[in-house]
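>>> Got a predicted structure plus its sequence, pasted below:
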Amino acid sequence: DPLDGTTNFLHGIPHFAISIAAMETDTQGRRSIIAGTVFDPVKNEFFFAERGKGAYLNGRRLRVSGRRMMADALFGTGIPFLGRGDEDDHAAFLKQLGNIMAISSGVRRNGAAALDLAWVAAGRLDGFWEKGLSLWDIAAGVLLIREAGGFVSDFASRDKALDSGDVVAGNPAIHGDLIKRLRV
């Protein structure tokens, strides 16, 4: 994604990033991410991961957070655009948001999914969820989180986030509980 968080950029909000991922497809058509990077030009933060070699921020090894309790966890999400999608999607999101807000230390909507996923890899956010994202929004972040020791799935706990664009990410202690609480 040449500019993830375009609306933030256009409004002068300093939360946007450049996200690039390299992928390969096997003979059965399954895609896998080889390398990914998310660059935050405002903070001069360069997140990088290579499959099997870890995730890094400006050369420092990353690990997802070690928080184990939802009550201590801070989450990121994206809010569906009104007028794009159906009303059931918006009602379901509001239920999900209420479920997570009721048992966590907070939820943030920052407006740049690639950067939010990088923040999960860095342990700044404990988890993230959003539906309907594009592959270019999530590919680098998915690898960053996995290489930092976290889990990424779709809302049914399957390894289908890259195909569906529906993402639930978190550290190993929180990911499963986050999935359960997002079921509405």
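Perfect, thanks for sending it. Numbering: from 1, shown residues only.

>>> CA atoms for contacts and neighbours, from now on please.
Fine.

>>> so what secondary structure elements neighbour the biggest helix by length in the chain?
Longest helix in the chain by number of residues (criterion: DSSP state H): helix 87-103. Other elements packing on helix 87-103 under the criterion 3 or more Cα pairs under 8 Å, 6 or more residues apart in numbering; DSSP states H and E are strand 106-108, helix 175-182.

>>> so can I have CSV of those showing distance to residue 57?
Conversion of the helices and strands packed on helix 87-103 to CSV gives the following (distance: least, Cα to Cα, whole Å):
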stretch, distance to residue 57
strand 106-108, 21
helix 175-182, 22
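
>>> Quick one: closest of those to residue 123.
helix 175-182 (13.3 Å; Cα to Cα).

>>> how about the closest one: buried residues?
Across helix 175-182, burial judged by 16 or more other Cα atoms under 10 Å covers 175, 176, 178, 179, 182.

>>> List the contacts of the third one.
Contact criterion Cα atoms under 8 Å, 6 or more residues apart in numbering gives 100, 127, 168, 170 as the residues in contact with residue 178.

>>> Save these as JSON lines, and put in distance to residue 31, neighbour count and secondary structure too.
Output for the contacts of residue 178, formatted as JSON lines (distance: Cα to Cα, whole Å; neighbours: other Cα atoms under 10 Å; DSSP: H, G, I helix; E, B strand; the rest coil):
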{"residue": "100", "distance to residue 31": "31", "neighbour count": "21", "secondary structure": "helix"}
{"residue": "127", "distance to residue 31": "24", "neighbour count": "31", "secondary structure": "strand"}
{"residue": "168", "distance to residue 31": "19", "neighbour count": "27", "secondary structure": "strand"}
{"residue": "170", "distance to residue 31": "21", "neighbour count": "31", "secondary structure": "strand"}
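
>>> also this one, for the comparison:
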Amino acid sequence: MHPMLNIAIRAARVAGNLIAKCYEIPDNNYEVSKKDNNYFVKSITKKAESLIVEIIRKFYPHHTLLSEELRELYSGKNTDVQWIITPLSGTYNFIKRFPHFSVSIAVRIKNNTKIAVIYDPIRNELFTASSGKGTQLNGYRLRGSTARNLNGTILVTGFPVNQKHSIKNSYIILMKKLFIQCADLRRTGSTALDLAYVAAGRVDGFLEMGLKPWEFTGGELLVRESGNLITDFTGGNDYLVSGNIIAGNSSIIKVIFKTMSKDLMQCIE
């Protein structure tokens, strides 16, 4: 096992265990309100992030860290290696006690994602990937969906919760067309797990726009190492900049582009 993958796993498990403990043993004296909920989950997220940063810094003190929670870079002497951390993907699920959230850690070396870990602490599912070594779930190799068209497929998507007014009508129209053609269209609330599920073949495809790098970097490698593809809305590799992503096997991506290309282009105009 790659030493950085080993450290990423350790950090993800420690953070995930903290999150699971807070989820399973709620404070009975806790007054539920939107303000308190936000403060509560932010406090947990910061603690989880601190645990992750502490473990990485112990073994790799000179590496650079990009934190999802603080939206800032912990600059190190070695800028060629960047750890991208999402301590809690699925914040609203956690707040509402919907058991679907995860910890995501990725390592990029010279602008290429080489290591990825996504950990679901509630199901104790550990998704891992190392460049050229494939994707695994709890040590077992994963392959993606074998679907050849949208008939009978499950697709997953997401919407910008804090920017609902910015969702373009063309994107809503696209979602409607996909929903008509596939068996089901879902929004789970955790981008990291969405992409992990594409890698595992639990869902057949993923489509979302306007994502931030920390939301999908770990999942990106899981998808690619499971034999699937990931592209932007133009069929290229600019998703790290645009945040617009389509993921799935080559057939599913081709079908989406063939039938929805006009709507996809309108989404990014």
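Cool, the structure landed. Here the structure is a predicted model, which is why all the values come from computation and not from measurement.

>>> and of the buried residues of helix 175-182 of structure 1, the nearest to residue 79 of structure 1?
Nearest to residue 79 of structure 1 among the buried residues of helix 175-182 of structure 1, with distances taken as Cα to Cα, is residue 182, at 13.9 Å.

>>> Please tell me I have it right and the closest one contacts residue 92.
No: with contact defined as Cα atoms under 8 Å, residue 182 of structure 1 does not reach residue 92; the gap is 9.0 Å.

>>> picking that back up, same list, the contacts of residue 178 of structure 1, but as a markdown table with distance to residue 145 of structure 1 please.
Formatted as a markdown table, those follow (distance: Cα to Cα, whole Å):
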| residue | distance to residue 145 of structure 1 |
| --- | --- |
| 100 | 21 |
| 127 | 10 |
| 168 | 11 |
| 170 | 8 |
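
>>> mind checking the SS state of residue 137 of structure 1?
Under DSSP: H, G, I helix; E, B strand; the rest coil, the three-state class of residue 137 of structure 1 is helix.

>>> Where does the residue lying closest to it once chain neighbours are set aside sit, in terms of helix or strand?
Of all residues not flanking residue 137 of structure 1 in the chain, residue 114 sits nearest, at 5.3 Å (Cα to Cα, 6 or more residues apart in numbering). Per DSSP states H and E, residue 114 of structure 1 falls inside helix 113-121.

>>> mind listing what's buried in that helix?
Buried, per 16+ other Cα under 10 Å, within helix 113-121 of structure 1: 113, 114, 115, 116, 117, 118, 119, 120, 121.

>>> Just after that helix, pick out the following helix or strand.
Past helix 113-121 of structure 1, the next helix or strand by DSSP H and E is strand 127-130.

>>> I'd like to know which elements that next one is packed against.
Checking 3+ Cα pairs under 8 Å, 6+ apart, strand 127-130 of structure 1 ends up next to strand 74-77, helix 113-121, strand 167-170.

>>> Pipe the ones you listed into TSV and attach distance to residue 21 of structure 1 per row.
As requested, those are arranged in TSV below (distance: least, Cα to Cα, whole Å):
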stretch	distance to residue 21 of structure 1
strand 74-77	21
helix 113-121	11
strand 167-170	17
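
>>> of all those, which lies closest to residue 149 of structure 1?
Comparing these by Cα to Cα, helix 113-121 comes nearest, at 7.9 Å.

>>> so what corresponds to residue 34 of structure 1 in structure 2?
Aligned counterpart of residue 34 of structure 1 in structure 2: residue 114 (TM-score structural alignment).

>>> my read is its match is in a strand, agree?
Yes: the assignment for residue 114 of structure 2 is a strand, going by three-state DSSP.

>>> To what extent is residue 209 of structure 2 buried, counted in neighbours?
22 (other Cα atoms under 10 Å).

>>> aligned partner of it in structure 1?
So, by TM-score structural alignment, residue 209 of structure 2 is matched to residue 131.

>>> what residues are up against its match?
78, 80, 165, 166, 167.

>>> now residue 167 of structure 2
159, 160.

>>> Same question for residue 182 of structure 1.
96, 99, 100, 155.

>>> nearest spatial neighbour of the third one, skipping sequence neighbours?
Nearest residue to residue 100 of structure 1, sequence neighbours excluded (Cα to Cα, 6+ apart): residue 181, at 6.8 Å.
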